[in-house]
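Student: Pasting the sequence and the predicted coordinates here, then a few questions.
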Amino acid sequence: MQHIDTDLSVSDLLDARVREHGDRVFCTWQQESITYAELGERVDRLANGLLANGITAGSHVAVMLAHHPDHILTLLALLRIGAIEVPINTHLRGEGLCYQLSHSEPQAIIADEEFAEQLLPALDAVGGPVRLIWRGANEPQPTAQTQVIGFVEMSRGPAGRPAHRAGAGDIVAICYTSGTTGAPKGVLMTDAMYRAAATSSLLLSGIDEGDVPLFWEPMYHLFGIEVVVLALCKPVTLAMVERFSASSFWRWARASKATHIHYVGGVLQLLLRQPPQPEDRSHGIRVAWGGGCPTQTWHPFEERFGIEMRDSFGMTETAALNIVNTRGIPGALGVPLPYFEARVIDEAGEPAGTGEVGQLLIRGKQPGIVTPGYYRNPEATAATIREGWLHTGDLVRQDEDGVFWFFARQKDSIRRRGENVSAWEVERVINQHPQVEESAAIMVVNEFGDEDLKVFIKPVGKPFAVEPFLSWCRERMAKFQVPRFVAFADDFPRTPTQRIRKHELSKALDDGWDAEKLASAP
């Protein structure tokens, strides 16, 4: 496929599947099977229920739902009516959650009861009236600013397709990605970006009609959304499970007759750490597709499980994946997909030579498949998108065969457990601890070859109790933001402008505390 068909919206794809493959099973979930026809009807009823309650085209709707079919319905119903979804990472709490609710200005929030403890204290951050659409039996009490509506009631709207039809360039979501030197940025997502992400996954994975992807990916990330849209591009069956589990993964794959698996973060490494079993190859999986497979993991995973690896590079701002590795070269990013362009520039902004390290730039060959910018952040938009090229902040090189290779990040961020972790966000919270004068968070490579988080603390007074400090962090940060390694510093090396020279901080794993072992170094 050389281009994205921008005449078709995601909702148009749903209509096509209902019309052409209505009796096919779109998704299995526990003991339930949902056909494309049933999916279309349920999406329309929810969409009409939303419209009847004042949620219309352009409304901002924050979504804090777990991984279940109702989350799929919500995603597609919001697309149906042209509302703008704000996917909320369900691990967020405290300041991180309050910031996104305040900055995105939602008129409605759709949430699962299981997140009440995190969400309800953060509602005041919205700063105005909000409809809380509650999925659960124990509805919170309404307030002067909050109207509470049951999700079940909302999902029983009248049948019939709402009239709205999204265009390729329409903004359909604000997806927050961790900042590096400032607050998280809300990436503006177009309908075309969703379809580009799904099309790219199809090209990378080789998924075709009748295949069965194992669907565990959370839909508060683009890599989960793209799998849903993928299943509207091709008539496949999503074998949906509640969450990733290394111990249950292959049992689920065999039971569902899955043909493809998707990976991000440390998923492959977690599966390799499971004790070898005689049935390691007794499954129907043909391909594992995703991003960021470590070089040292590639061949061991293929050899143990008998699965072809297909890797890629991308980011939320560029519709998830743009450069793909289908040639089986461990460690390579690969070559650009046909509807994207990539180039490397040096520090002066000039084209880098073959084999020369420089910053990677991405541009779409079609309108709408790269973000138009960041919500309420014109400065970040201007700094990131220049003359049509998106500056990724990643350092790469391109070899004589046109293959791109990753070198390093310019950005002060860590890729941990599939999440982009901003050092700035971590330090901002930790510096509020009463015994912390200053902190510095850095990326380290752990014993499994994965990126992990280490924080250096300049304490106020002694002794400093690490275990209570980590508990304090867990109450205020998402679990992927809580540092694993904690070390101490009497002072930090600094630039003349007093910035901490983080590259001079030790990346050793044994010079402080390891939260997973809860024991201090000698």
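Tutor: The structure has been received and is ready for your questions.

Student: switch to C-alpha atoms for all contacts and neighbour counts from now on
Tutor: OK.

Student: Quick one: the helices in the stretch 401-522 of the chain, in order.
Tutor: 423-430, 466-476 (DSSP state H, counting those that start in this stretch).

Student: put this beside the first:
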Amino acid sequence: MPDVEVVATLLGELKAAAKDSPDRTFAQVDDTEFSYRESFDLVTGAARGLSSLGIAPGDRVLLLLPNIPEALWSWLAVGAAGAIDVPVSEDAMGASLARTVAVALPRAVITTSALLGRLNDAGALGEVATSIKHVILVDPDATVDATTPYAKFGDLIHVDDAAAPLPSVRGSDMATVMFSSGSTGAPKGVMIAHEYYATMAGDYDPFYKLSGSKTVYCPQPLCHIDARIHVINVLARRGTIVIPRRFSATRFWTDVEAANAEMFSFIGAMLPILMKQPAGPRPATRRVGIGSSIPTAMHADFEFRFNTELIEGYGMTEFPAILNQSLGEGGPGNVGRPLAGAEVRIIDSSGMPLPQGSVGELVVRPTRRGAHMQGYWRNPEATVQAWQGLWFHTGDLLQELEDGSFRYIGRLKDSIRRRGENISAWEVERTALAHPGVLDAAAIGVPSPLGEEDVALVVIPRPDTNLDPAELRTQMSKDLPRFALPRFIDVVADLPKTPSHRVAKAELRARGLSVSVYDAEGRPA
């Protein structure tokens, strides 16, 4: 049984922490510290403020925020008000952002005045989303057009009648809709219940083994499940979460040491960037890093140079706690063993189980309540497709090793993983096809020197068109977040097709890119 037991909602856990550890620092976000008592007061005050605007249980609230304190309080306050938060990357823009708004149908948006302009540019406050009735700005001195109904986040926390009760929230109520990369279509909204968050702390406990006042340094964005996992585990153990504005290779170790963090989180692409920094003295304090997608070739070198123990795991927004290495049993070549809340199996293309050592698709099903998503928002067809034979199909190829751990092999589904972001190939292709000079397009992932993948776009130009790859990429930047923009653009005469006239992605990957491919980073392909 897990050592940590948490209540059904994060507000309940924060309330308990404010009572038993009121003065301990819960969060340091963008260099500002907050105690557990301060955090509880901020969250409940903001939740009452949202309720005073008419935000009711079940309403969606879009969070378009960088890693600032308000991003943390907004997430927790929306849930405390019984509403549903919809976190979006601060890099979201254009058609991609407008599509998310149109699907989520939020009643309110919490953002900065600068990012509000991006919403306007995307048309997300006009015809795209007539559902939005309130714009809440986190800037204390924000000014906007007088025709825009808005409130200031700071003012909401100081509403009258601070003792007004908050709505009753059950563990099974939906807390979040978090958009994850689509495998064969647009990104899908993963529906997350309150008990999903609570369950994670128990499932991960044997692997984290945090106790007392442990401090975790987490440079990942709060709109992702990775960062939220660390917040929840710290909260359950009355530790401290340190969240910088963004990942910085030059500040990383300085921040970790300043926070006296025993543990840090990472995505695999961060490790090569940190290794490229000028060498300094080997740290005297040994620390633990927890993350995913560790480049196998540098695993041991990174651990030695920075005096760390790297612990790797495997999960996804739909099912966050699947596999993980444990402390003292890490090492390159595997992503650990099943966690307590997951039963796993390796299957072939017909759905039949494969023997140990075979490579096949990983499928998983929960062994306890709340260990997985409730489904895809407004997309029952995709929900049914993901759950076949009572197993959730991950779309990833893995292999079970002799010791019972698992090795990650690659993707079965059509999505691209770049620097911690899951990118929908469909969305990249759709954006490219909007260009008048593009006849057909296919997006694939290609190996990156930083680990994971870079985005490559292979296009067929329209006849009698002189398609400029750089101009195409500039045009695409208006509708795609920066992380989804292709590094490589390959202009070709044909694309391999299947008998059903779909692009044969496996054949395209095997064919590789041409010697004349355009590289936006200007390095050899």
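Tutor: Perfect, I can see it now. Quantities reported herein were computed from a predicted structural model and do not represent experimental measurements.

Student: So which of the helices of the stretch 401-522 of structure 1 is nearest D452 of structure 1?
Tutor: In terms of C-alpha to C-alpha, the element of these nearest to D452 of structure 1 is helix 423-430, at 11.6 Å.

Student: Verify the stated contact: P69 of structure 2 with V29.
Tutor: Yes - between P69 of structure 2 and V29 there is a contact under C-alpha atoms under 8 Å: 5.4 Å.

Student: quick revisit: please produce JSON lines containing the helices of the stretch 401-522 of structure 1, extended by distance to A173 of structure 1 and mean neighbour count.
Tutor: Shown next, in JSON lines, are those (distance: least, C-alpha to C-alpha, whole Å; neighbours: other C-alpha atoms under 10 Å):
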{"stretch": "helix 423-430", "distance to A173 of structure 1": "22", "mean neighbour count": "21"}
{"stretch": "helix 466-476", "distance to A173 of structure 1": "26", "mean neighbour count": "15"}
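
Student: top helix in structure 1 by residue count?
Tutor: As assigned by DSSP state H, the longest helix anywhere in structure 1 is helix 36-52.

Student: Once aligned, what mean separation remains between that helix and structure 2?
Tutor: Comparison of helix 36-52 of structure 1 with structure 2 after fitting gives an average deviation of 1.0 Å (mean C-alpha distance after the TM-score superposition for structure 1).

Student: Can you point out the buried residues in that helix?
Tutor: Neighbour counts over helix 36-52 of structure 1 (16 or more other C-alpha atoms under 10 Å) mark 36-51 as buried.

Student: From the chain's centroid, how far away is that helix?
Tutor: Once both centres are worked out by C-alpha atoms, centre = their mean, to the nearest Å, helix 36-52 of structure 1 turns out to sit 26 Å from its chain's centre.

Student: which other helices and strands contact that helix?
Tutor: When contacts are defined as 3 or more C-alpha pairs under 8 Å, 6 or more residues apart in numbering; DSSP states H and E, helix 36-52 of structure 1 sits against helix 10-21, strand 25-29, helix 69-81, helix 151-154.

Student: Most tightly packed of these?
Tutor: helix 69-81 (a mean of 23; mean count of other C-alpha atoms under 10 Å).

Student: For it, name the packing helices and strands.
Tutor: Contact partners of helix 69-81 of structure 1 among helices and strands, from 3+ C-alpha pairs under 8 Å, 6+ apart: helix 10-21, helix 36-52, strand 84-87.

Student: got JSON lines for these, with distance to W389 of structure 1 too?
Tutor: What follows is these, written out as JSON lines (distance: least, C-alpha to C-alpha, whole Å):
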{"stretch": "helix 10-21", "distance to W389 of structure 1": "26"}
{"stretch": "helix 36-52", "distance to W389 of structure 1": "36"}
{"stretch": "strand 84-87", "distance to W389 of structure 1": "25"}
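
Student: how about these, which one is nearest A348 of structure 1?
Tutor: Ranking those by proximity to A348 of structure 1 (C-alpha to C-alpha) places strand 84-87 first, at 36.8 Å.

Student: what's downstream of that closest one, the next helix or strand?
Tutor: For strand 84-87 of structure 1, the following helix or strand on the C-terminal side (DSSP states H and E) is helix 94-104.

Student: helices or strands up against the helix or strand following that following helix?
Tutor: Next in sequence after helix 94-104 of structure 1, counting helices and strands by DSSP H and E, comes strand 108-112. Judged by 3+ C-alpha pairs under 8 Å, 6+ apart, strand 108-112 of structure 1 is in contact with strand 60-64, strand 130-135.
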